[in-house]
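1. Got a predicted structure plus its sequence, pasted below:
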Amino acid sequence: MERPPRLKPYGRPKGERRGLVLVYTGDGKGKSTAAFGLALRAHGRGLRVRVFQFIKHEGARFGEHRAFAQLGVPVEGLGDGFTWKSRDLERSRALAYAGWQRAKEALLSGAYDLLVLDEITYPIRYGWVPLGEVLEALKDRPPHVHVVLTGRGAPEALLELADTVTEMRKVKHAFDQGVPAQRGIEH
């Protein structure tokens, strides 16, 4: 057991308030869930939020899509699902790049306060979306725009640019014990 802290463990920050770049990466579960939680928090505070999902397909209706639709938060599926299920990886590449163009336009427009670029690390790692373009757009975005980027294996240059990086680490996972994904919990 430990004693609860009685003194504030940090001083008052002296920096400016500005849009942040947050990266949720690692091999553990929770990257997208954390990003969606942040989107929910931002929406609840009146911020303009938009979500782009680079792996989910355009017509996807997972739990997050249904909840965001009820809240009026736009979610756009930009991919065609898991690559191992794809019948045409060239189509997957084209969808990812076209989706990146839409996301970049929204990012640079200043029309949103928070953009979630969910699972963007995969098309970056596959060479479908150029890392240099992503880094340039992040640097050129309007100063008030916050961006969350998720996915395993975030490139080092993205981690260096980010203001906050959280790495999710798998300690234990039900799937490894033969338990299938649970509707409403894992997809």
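-> Thanks, I have the structure now. The structure presented is a predicted model; accordingly, all values stated were derived computationally and were not measured. Numbering: from 1, shown residues only.
2. going forward, measure contacts and count neighbours with C-alpha atoms only.
-> Fine.
3. Just say helix, strand or coil for Ser92.
-> The three-state assignment at Ser92 reads helix, by DSSP: H, G, I helix; E, B strand; the rest coil.
4. roughly how far apart are it and Leu114?
-> Relative to Leu114, Ser92 is positioned 26 Å away (CA to CA, to the nearest Å).
5. go on, Ala35?
-> Distance from Ala35 to Leu114, counting by CA to CA: 10 Å.
6. Common neighbours of those two, please.
-> Taking CA atoms under 8 Å, 6 or more residues apart in numbering as the contact criterion, the residues that touch both Ala35 and Leu114 are Val148.
7. so Val23 sits in a strand?
-> Yes - checked against three-state DSSP, Val23 lies within a strand.
8. quick one: Ala60 and Gly77 touch, right?
-> Yes - between Ala60 and Gly77 there is a contact under CA atoms under 8 Å: 6.8 Å.
9. Those two: who's more crowded?
-> When neighbours are counted by other CA atoms under 10 Å, Gly77 comes out ahead of the other of Ala60 and Gly77, with 22 against 18.
10. What are the contacting residues of the strand ranked longest in the chain?
-> For the chain, the strand with the greatest residue count under DSSP state E is strand 49-57. With contact meaning CA under 8 Å, 6+ apart, strand 49-57 is reached by 39, 42-43, 73-82, 96, 99, 103, 112-120, 123.
11. so who does the nearest residue to Gly99 once chain neighbours are set aside touch?
-> Nearest in space to Gly99, with sequence neighbours left out and distances taken as CA to CA, 6 or more residues apart in numbering, is Leu78 at 5.2 Å. Under the criterion of CA under 8 Å, 6+ apart, the neighbours of Leu78 are 52-58, 95-96, 98-99.
12. Checking Leu78 next. Helix, strand or coil?
-> strand.
13. Could you report the separation of it from Glu133?
-> As judged by CA to CA, Leu78 and Glu133 stand 17 Å apart.
14. Equivalent analysis for Gly44, please.
-> Here the criterion is CA to CA. By it, Gly44 lies 31 Å from Glu133.
15. Between these two, tell me which one has more neighbours.
-> Taking Gly44 and Glu133 together and counting by other CA under 10 Å, Glu133 has the greater number of neighbours (14 against 11).
16. Structure two is appended below for comparative analysis:
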Amino acid sequence: MNETHDLPAEDQARHAQKMARKKAARDRMMAQKTGEKGLIIVHTGPGKGKSSSGFGMIMRCIAHEMPCAVVQFIKGAWDTGERRMLTTHFADLCQFHAMGEGFTWETQDKSRDIAAAQAGWNKARDLIRDPEIRMVLLDEVNIALRYGYLDAQEVVDFLESEKPPMTHVVLTGRGAPEVLIDSADLVTEMTMIKHPFKAGIKAQAGVEY
């Protein structure tokens, strides 16, 4: 049985006036935001959700029929859900390039890791230069930058000088360097409050990959 909780007329009127003032202020603020540009977007921090957020934006691009691309720098050896979905169902709109060979402690070969990161960056530059591609997700590239497999200043210089004006580039991974954060238009730091891994729960399909 549903119960209704009707507020007194005076409270309803006060609430309506408050919301009307908020809406008017919001409308004035939004009226001033008319510019558009391709953004440099960074998702970093120790918390979970950096790649997930990036792939969420890729799905938005696909829904708007905007050509996009993904370059995975670390998880290339993983059979992830996002990789299956994009390559199986949306290959016409989203290019997917898995360039990594796994986390650095899995390969245990620094020269291989550097070569894989450089190959990924070379592919990323080609994709970013293409003005038809509206968004490029560089998944876990911040890890490659943190380990020094790629030069952070070189990446920033390229994005500032060669990225087409309306292309969005999303860079994910913990430990994003300050030079990238300073250059970015949008930076989000994921904070870990609680994680099941510490309770002995392994990475699970549909959650982590």
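-> Looks like it came in fine. Because the structure is predicted, anything quoted here is derived from the model rather than measured.
17. For stretch 70-82 of structure 1, measure first residue to last.
-> Comparing the first residue of stretch 70-82 of structure 1 with its last one, the separation is 26 Å (CA to CA).
18. Buried residues in it, which are they?
-> The neighbour-count criterion (16 or more other CA atoms under 10 Å) identifies 73, 75-81 as the buried residues of stretch 70-82 of structure 1.
19. ditto for stretch 120-133 of structure 2
-> 120-121, 124-125, 127-128, 133.
20. Please convert the contacts of Leu78 of structure 1 to JSON lines, extending it with distance to Gly26 of structure 1.
-> Rendered in JSON lines, the data for these read as follows (distance: CA to CA, whole Å):
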{"residue": "Phe52", "distance to Gly26 of structure 1": "19"}
{"residue": "Gln53", "distance to Gly26 of structure 1": "17"}
{"residue": "Phe54", "distance to Gly26 of structure 1": "17"}
{"residue": "Ile55", "distance to Gly26 of structure 1": "17"}
{"residue": "Lys56", "distance to Gly26 of structure 1": "19"}
{"residue": "His57", "distance to Gly26 of structure 1": "23"}
{"residue": "Glu58", "distance to Gly26 of structure 1": "25"}
{"residue": "Leu95", "distance to Gly26 of structure 1": "24"}
{"residue": "Ala96", "distance to Gly26 of structure 1": "21"}
{"residue": "Ala98", "distance to Gly26 of structure 1": "26"}
{"residue": "Gly99", "distance to Gly26 of structure 1": "23"}
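21. Just flag the most distant two among these.
-> Lys56 and Ala98 (14.0 Å; CA to CA).
22. Please identify which of these two sits among more neighbours.
-> When neighbours are counted by other CA under 10 Å, Lys56 of structure 1 and Ala98 differ, and Lys56 comes out ahead with 19 against 16.
23. Helix or strand: which one has the residue nearest in space to the middle of structure 2?
-> Compute the mean C-alpha point of structure 2, and by CA atoms, centre = their mean the closest residue is Gly54, 2.6 Å away. In this assignment (DSSP states H and E), Gly54 of structure 2 forms part of helix 50-63.
24. how far apart are that helix and its match in structure 1?
-> After superposition onto structure 1, helix 50-63 of structure 2 lies on average 0.4 Å away from the residues it aligns with, using mean CA distance after the TM-score superposition for structure 1.
25. so where in structure 1 does that helix end up aligned?
-> When structure 1 is aligned by TM-score structural alignment, the counterpart of helix 50-63 of structure 2 is residues 31-44.
26. so what corresponds to Ala98 of structure 1 in structure 2?
-> Structural alignment places Ala98 of structure 1 opposite Ala119 in structure 2 (criterion: TM-score structural alignment).
27. Counterpart of Pro74 of structure 1 over in structure 2?
-> Pro74 of structure 1 maps onto Gln95 of structure 2 when the alignment is built from TM-score structural alignment.
28. With adjacent residues omitted, what lies nearest to Val165 of structure 1?
-> Leaving aside its chain neighbours, Val165 of structure 1 sits nearest to Val23 (4.7 Å; criterion: CA to CA, 6+ apart).
29. And Ile143 of structure 2, what's its match in structure 1?
-> Using TM-score structural alignment, Ile143 of structure 2 lines up with Tyr122 in structure 1.
30. what's the answer for Thr188 of structure 2, then?
-> Per TM-score structural alignment, the equivalent position to Thr188 of structure 2 in structure 1 is Thr166.
31. Where do the strands of structure 2 begin and end?
-> Secondary structure of structure 2 (DSSP E): strands at 40-44, 68-72, 94-98, 135-139, 168-172, 186-189.
32. Redo those as CSV? Include distance to Arg84 of structure 2.
-> Supplementary listing: the strands of structure 2 in CSV, determined by distance: least, CA to CA, whole Å:
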stretch, distance to Arg84 of structure 2
strand 40-44, 23
strand 68-72, 13
strand 94-98, 10
strand 135-139, 15
strand 168-172, 20
strand 186-189, 26
